[in-house]
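Visitor: Fold the following.
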Amino acid sequence: MSAPEASNGLEKDVNSVPSNGGGAPIQPQMSAEEHQVARAAARFGYGPLAHVNTAEASLPPFGGEFQPGLYKSVEGRKFANPAPLGLSAFALTTFVLSLINMGTRDISSPNIVVALAFGYGGLVQLLSGMWEMAVGNTFGATALSSYGGFWLAFAIVLTPGGFEIGEALGETGPDPTPFFNSFGLFLMGWFIFTTIMLFCTLKSTVAFFLLFFFLDLTFLLLGIAYLHRDAEGGVNVPVQKAGGFFGLLAAFAAWYNALAGIADTSNSFFIIPVAHFPWSPTGRTRRSKTDREQA
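Guide: So this is what the prediction gives:
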């Protein structure tokens, strides 16, 4: 039976009340309201009236629209892909902060990051997350909006002479332990959130997975640097530098994914490879095609 015939048969079965052959209708097992709910559910592929092909019933990775390698083409779309903008905002802010965490050029104060965290990594990334929500991508909206919120919160904490959060916790006092402990817990909370996001990238691409993997290690190491301090009670510098190193890797991974999302046939002579996992939907499709070609 073809798909239109199956659809017509479904509508016919739903709208009609069967009889027992003698003209007396058989009482339906569901009420009219339950039938209406079931019909609505069937349109979206679930419920007792849905016809599901179990061989193709695996869920796509969070809509398949945040990682550029699985994003829909620009033709026929009402909205542009907001992911590269959010990834670029995240990448630049993370890049600068990671260099400071590594002690580059003997810079020890992250004050310059406050401007980026407010304007680019915070505001712009938050806006791109809201546009991900507009295109119906739950993962993209959650990730980009959350990390935009992270940079805004980070800037609020470190704003010199502004909110005085660090001063209230004794950051510049004789015993900065309360501030270090508080900031360490702040970073560990983001490590937990990033781990949750990391699990949701296992069906996407290698490039996208590595972004969250490097970021996860960054939050973990920076949190440890503040919670497990050195012998003098200060920030654990070697661990902080290690966190800065993985932060650099996360920044370049974010830029790579952003480029993969921007480059298409309208502006580039080549497409950026993102290396699909073998168990991802695209990987399985490519592998099945190869098997058929070899057969």
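Visitor: From now on I want contacts and neighbour counts done on CA atoms only, so please keep to that.
Guide: Will do.
Visitor: show me what contacts the closest residue to A89 other than its chain neighbours?
Guide: Nearest non-adjacent residue to A89, counting by C-alpha to C-alpha, 6 or more residues apart in numbering: G121, 4.6 Å away. Contact analysis of G121 by C-alpha atoms under 8 Å, 6 or more residues apart in numbering lists G86, A89, F90, L92, T93, Y147, G148, W151, L152.
Visitor: Nearest to S280 among the residues you listed?
Guide: G86 (23.7 Å; C-alpha to C-alpha).
Visitor: Does anything pack onto the strand or helix carrying that closest one? Which helices or strands?
Guide: Using DSSP states H and E, G86 sits within helix 83-101. For helix 83-101, the packing partners by 3 or more C-alpha pairs under 8 Å, 6 or more residues apart in numbering; DSSP states H and E come out as helix 111-118, helix 125-134, helix 138-158, helix 237-262.
Visitor: here's the other one to compare against:
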Amino acid sequence: PRHGFAHTHHGDFADMTVGQYAQAFGGALQPGAWRPYEHRKLANPAPLGLSAFALTTFVLSCINMHARGVEAPNVVVSLAFGYGGLVQLLAGMWYIAAGNTFGATALGSYGGFWISYGILLTPEWGITAPDGPYAGNVASVLGFFLTGWFIFTTIILLCTLRSTLAFFLLFFTLDLAFLFLACEQYAADLGNMTASLALQKTGGLFGFLAAFLAWYNALAGIQDSSNSFFQVPVIHFPWSEAARERRASKS
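Guide: Here you go, the predicted structure:
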């Protein structure tokens, strides 16, 4: 089936044959071959989680690029708590019920990222306030925060190397966004505001691309013959299981 995908890892389905597995699919956050859970009737949580991630990332990335002169990220707080945070976290929890380790880890973690980012931006908490606990070192602390997410995203990225192009590019652009935004904070801590601004806008650009790639994968997960006259292309890497099976069927 096109949209019933789940990630497998060592020991999950030791008794299954290759022919019983479905293909990797970014529209369901499935980076590897897997077998559908026929005994469960669960909707695909990936489009919901991807859409929550995409919209929140889109808004923040527009601000990071200073679109239309907007620089203050405060408007993101509501999205970070409500949509990118809570809704994406819930989608990740449903993936635990569905048995998708990758989807649960990715959506649950990035849902946690948005909630924690919303807390950082909430004035009442005072975490990043000029007179707060990190007075004089706010940029460095935010750099550590973003560097940690860069490392985590690199780990997730490595798990998409045998999936689809759009799926891989989603986490590749997100990884670069975290990297440039972390470097932005380190540059600001050194007082190099010119470099900091350039790095912020570059990080915003990669975040902008990641948002649209997340929407693309979400659309691929929502579309089927019952609701759409067309389906967006899903391009598998040449070394993936799906590509090898396609070549074998033609030979």
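Visitor: Superposed, what's their TM-score?
Guide: Once superposed, chain against chain, the TM-score is 0.85 (TM-score structural alignment, normalised by the length of the second structure); 240 aligned residues with a C-alpha RMSD of 3.4 Å.
Visitor: Out of the helices and strands packed on helix 83-101 of the first structure, flag the one nearest V274 of the first structure.
Guide: Nearest of these (C-alpha to C-alpha): helix 237-262, 7.3 Å.
Visitor: Following the chain onward from that closest one, which element is next?
Guide: From helix 237-262 of the first structure, the next helix or strand downstream (DSSP H and E) is helix 281-294.
Visitor: What span of the first structure is stretch 223-230 of the second structure aligned with?
Guide: Counting by TM-score structural alignment, stretch 223-230 of the second structure falls onto residues 263-270 of the first structure.
Visitor: got the contact list for the matching stretch?
Guide: I271, I272.
Visitor: Pull out the buried residues from it.
Guide: Within stretch 263-270 of the first structure, no residue counts as buried by 16 or more other C-alpha atoms under 10 Å.
Visitor: ditto for stretch 273-292 of the first structure
Guide: Neighbour-count burial for stretch 273-292 of the first structure flags V274, H276, F277, P278, S280, P281, T282, G283 (criterion: 16+ other C-alpha under 10 Å).
Visitor: Is the second one in contact with T205, as I believe?
Guide: When you say that, I think you mean H276 of the first structure. Yes - at 4.3 Å, H276 of the first structure and T205 qualify as touching, with contact defined as C-alpha atoms under 8 Å.
Visitor: Pull up the overlap in contacts between these two.
Guide: With C-alpha under 8 Å, 6+ apart as the test, H276 of the first structure and T205 both reach G69.
Visitor: The residue nearest to A89 of the first structure matches what in the second structure?
Guide: Match for G121 of the first structure (TM-score structural alignment): G84.
Visitor: Then E132 of the first structure?
Guide: Using TM-score structural alignment, E132 of the first structure pairs with Y95 in the second structure.
Visitor: which residues does its match contact?
Guide: Y95 of the second structure touches P45, T101, G103, A104, counting by C-alpha under 8 Å, 6+ apart.
Visitor: ok, now with 10 Å
Guide: Counting by C-alpha atoms under 10 Å, 6 or more residues apart in numbering, Y95 of the second structure touches 6-7, 28-29, 42-46, 89, 101-108.
Visitor: and what of R286 of the first structure?
Guide: When contacts are counted by C-alpha under 10 Å, 6+ apart, R286 of the first structure is found next to H276, P278, S280, R292.
Visitor: Please determine how far the last one is located from S58 of the first structure.
Guide: From R292 of the first structure over to S58 of the first structure the distance is 21 Å, taken as C-alpha to C-alpha, to the nearest Å.
Visitor: Repeat that for the third one.
Guide: Distance of S280 of the first structure to S58 of the first structure, computed by C-alpha to C-alpha: 10 Å.
Visitor: Show me what N81 of the first structure lines up with in the second structure.
Guide: Residue pairing (TM-score structural alignment): N81 of the first structure is matched to N44 of the second structure.
Visitor: That match: what secondary structure?
Guide: The three-state assignment at N44 of the second structure reads coil, by DSSP: H, G, I helix; E, B strand; the rest coil.
Visitor: OK, contacts around the spatially closest residue to G170 of the first structure that is not a sequence neighbour?
Guide: Excluding its sequence neighbours, the residue lying closest to G170 of the first structure (C-alpha to C-alpha, 6+ apart) is P176, at 4.9 Å. By C-alpha under 10 Å, 6+ apart, the contact list for P176 of the first structure reads G166, E167, L169, G170, G233, G234, V235.
Visitor: Now flag whichever of these is closest to I112 of the first structure.
Guide: G166 (16.5 Å).
Visitor: what does that closest one align to in the second structure?
Guide: Under the alignment defined by TM-score structural alignment, G166 of the first structure is paired with T128 of the second structure.
Visitor: So its match is in contact with G118, correct?
Guide: No - contact criterion C-alpha atoms under 10 Å: T128 of the second structure and G118 do not qualify, at 11.5 Å.
Visitor: The match of G166 of the first structure - how many residues pack around it?
Guide: As a burial measure, T128 of the second structure scores 21 neighbours (other C-alpha atoms under 10 Å).
Visitor: Farthest pair within the buried residues of stretch 273-292 of the first structure?
Guide: The most widely separated members of these, counting by C-alpha to C-alpha, are V274 and P281 (13.9 Å).
Visitor: Give me the common contacts of those two.
Guide: L70, S204.
Visitor: tell me the contacts of T147 of the second structure?
Guide: Counting by C-alpha under 10 Å, 6+ apart, T147 of the second structure makes contact with V141, T153, D175, F178, L179, F180, L181, A182, C183.
Visitor: Does the counterpart of it in the first structure lie in a helix or a strand, and which?
Guide: Under the alignment (TM-score structural alignment), T147 of the second structure pairs with M188 in the first structure. M188 of the first structure belongs to helix 177-199 when elements are defined using DSSP H and E.
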